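Undergrad: Next come a sequence and a model predicted from it.
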Amino acid sequence: MAKVRAINADLLARNAYLELMNEKMRRDKFGASSERSRRLRDQLELTFEELEANASEAELLGQIAAAKTTAVTAFTRKRTTRRDLPADLPREKVVIPAPQACPCCGSHDLGHLPADITETLERVPARHKVIQTVREKVSCRQCEKISQPPAPFHVTPRGMFGPHFLANLAFQKYGLHQPLNSQRDRLEREGIPLSLSTLADQIGAICVAVKPLFLLLEAHALSADRLHADDTTVPLLAKLKTEVARIWDYVRDDRPFGGPAPPVALCYYSRNRKGEHPRAHLAGYSGILQVDKFAGFNDLFREGRGEKPMTRANCWAHSRREFFKLVDIRQQMKRRNAVAPLISPLASEALERIDRLFAIERDINGKRAAERLAVRQEQSAPIVVDLESWMRETRASLSRHDAVTKAINYFLNDWEGFTTFLADGRICLTNNSAERELRAVARGRKAWLFVGSDRAVSARR
């Protein structure tokens, strides 16, 4: 029975793994990046994690049961080839010496052969220590003046916590989304009792200390010729309810066109989604802005704004998503329950045409802007011209209430913004750089649930 359980558990784990791989490949080929698809992948990964653990447990239990009998052989699971551990990790060599004499005949005439080396990943537990800084004092016997070296620099006032502790505190809170009360409880279990107010006081001091660094990053980002912009929601605690506030991000990433400047992401907070917020964030900026079709960005591109209006580059991933919804069987089955899902052949054709552009972009990603532009004018431009003609002809033959018409209108209502990439090799086809940076906020919403006040989040942008 133990062997049968092990085999069944292995089959379940393999099936979950194949479902996960199928979903990832299907999304990579056909699906746009969306929070719903990420949740689905997360759920499949959790399912695979549980079944994989169960299969390993069942395998070991089967081996223990088989060792007690000679009639049944143990079941051994087939595993993928193990990856090599990173070469940059420090190695600690533990040598098990060979025997000095032959265990068979007792001879001491032995020759050394190449040793077998097994690498095992181990974790060195983190530990805390207290650094005592002793500043000696001296008194002059002649003039009775007391002298003492100055106190060392401390990141935060009173110097109770060192820079590594403070960096870990901030990273746990904002990088791993661990609230301060959870960190307080963990420290208390490690024998370090600290109050919540003490940790919160240090977070406030950290924000002040890193403010100059943020200003330097802001200047670096806004000096770019091209930026990605996006926003996402954050629940804001209000009286008897939560309100929907916003986190805006602006990303400089020159790597797609081989730019040497390091990437950077800026985040700002606002209580609502009014267009005045991106106008304030980008005051004085006049480069290329890659965005979705949110109307709040429209004023940034109008004539008369500053010395030079921005150049708009719309996101093809957002517009492609409108067609993908019409062929997404899984989502249609959820919405329509027992009604058979419908796959629009027109939407499928549109996806095939658009995917040709994405295939070209994958080949030129990371190349110089001039080279990207030359490839686009030679290969992408004819596809875009044919796509526009096909869309206009298709729209003319459909009802204005048809779902395909609405997806086409999403494109044609601002076709100039979608074709900007054909005139500039620095522009990306999608706004995924900004969307990727906001995933951290989406993950954090599951941990901290809401922000406590406007100042709490705006001071820590």
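TA: Perfect, thanks for sending it.

Undergrad: Please count neighbours and contacts with C-alpha atoms only from this point.
TA: Noted.

Undergrad: and the residue in the chain sticking out farthest from the centre, what element?
TA: The outermost residue of the chain, judged against the average C-alpha position, is Gln142 (65.8 Å), by C-alpha atoms, centre = their mean. Gln142 belongs to no helix or strand when elements are defined using DSSP states H and E.

Undergrad: ok, longest helix in the protein?
TA: With secondary structure taken from DSSP state H, the chain has its longest helix at helix 35-67.

Undergrad: Below is structure B, check it against A:
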Amino acid sequence: MLVEADLPDDVDALRALVLEQARKLESADAEVERLRTILEAFRRHRFGRRSEQLDPDQLQLGLEDVEAALAEAEVAAEAKAGRPHSDRVRKTNRGSLPSHLERIEQVVDIEDKACPCCGGALHQIGEDVAERLDVVPTTFRVLVTRRPRYGCRACEGTVVQAPAPPRIVEGGIPTEALIAQVLVSKYADHLPLYRQAQIYARQGIRLDRSTLADWVGRAAWYLRPLRDHILEQLRRSERLFADETTAPVLDPGRGRTKTGQLWAYARDDRPWGGSDPPIVAYVYAPDRKAERPHAHLGDFAGILQVDGYGGYTALARRRQQIRLAFCWAHVRRKFYDLADTSPVSTEALHRIALLYAIEDDVRGSSAERRRAVRAERSRAIVDDLHQYLVARGRQVSAKSKLGEAIRYALTRWDGLVRFLDDGRIDLDSNTVERSIRPLALNRKNALFAGSDEGGDNWAVIATLIECCKLGAINPHAWLTDTLTSLANGHPIQSVGDLMPWFDVA
């Protein structure tokens, strides 16, 4: 910013200086505009057509970098223009900061409290208060437990001492809160153990990755009955979602990884006002064989909403008490991939979009109202779409991509139309797909599990953390309390008392 002392006396030199400053301001504004254009392009990728969308993780990284560059460019432009930062339109989160946070007050006061006009004493007539969010980096502390020993002067052999408090890691250094921190960092924030060890080392805490792994394994042993209890609760439900995703596992015998599977089973009755809390359970298996869901679901009887994997169809054939509801989102994807080259796909997408528009209108309504609206508005669309696909299916090669998309829908039609007669059924299985996404993030960061047992530990802890997230519960606080209760001998038959449920009413 120029001050008066910097200005030349010569008129031509002053004109040249003004032109130079104008060029700088124009350049700064152009840079701001360029970055805003890039940001808008990223946002179009986020909300645009699926074929134009970026990987969600890549998109977030791109947005972060561009938004940071834009803020830097705006500040630079303001500095060159001589505008104070306080003139900027604030983009940060609005509203007060949470009341539970500690407040550290500082008073910025004037030194001289005499009136600058008459010299009289000033008195306070008000104040301005501003709150800013501050942080203290993760602070380690050492909890010292002292257990005095007492002896009797009359009975020299008698020694009395309070028992040592029980721990998850007997004889180890971590508190249950620290173990919970390691679990949340690994399975919720997707930080592998070796990276956590590096973070701790920056504060002088030297912990081997193998030590952290030992803590995780011991915690998983204590927590496994809770995951099994959640899975049992799911088996008693009337309607479930199911899906699976790959879980690369190290295979030392061959010196490479093998492909295991993490199966997800979820319940979420909130779209039709159900009273049961939303929960999800993960189960690891070394393969994708059809008998896996049969073993996982036990005596489940009800509606199972799934994608097109044939193992679920085999399960329904084997057990008549299970009825399948298929996913319209998977049908839509088949046609979406062909929309640019196939008018048939475009027409199918249009009709499926009409079904989703109706679902938007009834989301959160009772099951009975959802069924009634679907009977009135959705059934005709579904019937017409079926006739349309049957007719077009006769006109295209069964081996073409379009033929495959049509056959995918028609061979699953009974399960696709089941939502028309039951208001509890959703149009798609996106509920469980959202529960699969955190597993994919962890897989991307950790690369693979070290063993089948490691895959099972992954499933156990991810189950509890994702249930906390579904219930809007702080997973670190819940895990700390739960591990403490388990270390203190909470009865295994009463693990239901520890569940991270919440009231959806």
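TA: Received, thanks. Note that the structure is predicted; figures quoted are calculated from it, not measured.

Undergrad: re earlier: I'd like to know which elements the longest helix of the first structure is packed against.
TA: When contacts are defined as 3 or more C-alpha pairs under 8 Å, 6 or more residues apart in numbering; DSSP states H and E, helix 35-67 of the first structure packs onto helix 2-30.

Undergrad: Tell me the helices and strands packed up against the helix it packs on.
TA: When contacts are defined as 3+ C-alpha pairs under 8 Å, 6+ apart, helix 2-30 of the first structure packs onto helix 35-67.

Undergrad: Can you name the next helix or strand after the helix it packs on?
TA: Sequence-wise, the next helix or strand beyond helix 35-67 of the first structure is strand 138-139, with elements assigned using DSSP H and E.

Undergrad: Point out the other helices and strands that that following strand packs with.
TA: Packing contacts for strand 138-139 of the first structure, counted by 3+ C-alpha pairs under 8 Å, 6+ apart, involve strand 146-147.

Undergrad: Run through who's touching the strand it packs on.
TA: If you take C-alpha atoms under 8 Å, 6 or more residues apart in numbering as the criterion, strand 146-147 of the first structure is touched by Lys137, Val138, Ser139, Cys140.

Undergrad: so who does the last one touch?
TA: Listed by C-alpha under 8 Å, 6+ apart, the contact partners of Cys140 of the first structure are Ile146.

Undergrad: now the first one
TA: Counting by C-alpha under 8 Å, 6+ apart, Lys137 of the first structure touches Ile146, Ser147, Gln148, Pro149.

Undergrad: Distance to Glu416 of the first structure added to the contacts of strand 146-147 of the first structure, as CSV?
TA: Output for these, formatted as CSV (distance: C-alpha to C-alpha, whole Å):
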residue, distance to Glu416 of the first structure
Lys137, 73
Val138, 76
Ser139, 79
Cys140, 80
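
Undergrad: Which single one of these is nearest to Cys315 of the first structure?
TA: Nearest to Cys315 of the first structure, judged by C-alpha to C-alpha, of the contacts of strand 146-147 of the first structure is Lys137 at 65.5 Å.

Undergrad: That closest one -> the second structure?
TA: In the second structure, Lys137 of the first structure lines up with Arg149, judged by TM-score structural alignment.

Undergrad: And the helices in the stretch 151-300 of the first structure, which stretches?
TA: Using DSSP state H, counting those that start in this stretch, the helices found in the stretch 151-300 of the first structure span residues 163-170, 180-189, 196-209, 211-222, 276-281.

Undergrad: Present those as JSON lines; the columns should include distance to His154 of the first structure and mean neighbour count.
TA: Formatted as JSON lines, the helices of the stretch 151-300 of the first structure follow (distance: least, C-alpha to C-alpha, whole Å; neighbours: other C-alpha atoms under 10 Å):
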{"stretch": "helix 163-170", "distance to His154 of the first structure": "8", "mean neighbour count": "14"}
{"stretch": "helix 180-189", "distance to His154 of the first structure": "22", "mean neighbour count": "15"}
{"stretch": "helix 196-209", "distance to His154 of the first structure": "10", "mean neighbour count": "15"}
{"stretch": "helix 211-222", "distance to His154 of the first structure": "16", "mean neighbour count": "14"}
{"stretch": "helix 276-281", "distance to His154 of the first structure": "32", "mean neighbour count": "16"}
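
Undergrad: how about JSON lines for the ones you listed, with distance to Ala407 of the first structure added?
TA: Shown next, in JSON lines, are the helices of the stretch 151-300 of the first structure (distance: least, C-alpha to C-alpha, whole Å):
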{"stretch": "helix 163-170", "distance to Ala407 of the first structure": "43"}
{"stretch": "helix 180-189", "distance to Ala407 of the first structure": "45"}
{"stretch": "helix 196-209", "distance to Ala407 of the first structure": "44"}
{"stretch": "helix 211-222", "distance to Ala407 of the first structure": "33"}
{"stretch": "helix 276-281", "distance to Ala407 of the first structure": "26"}
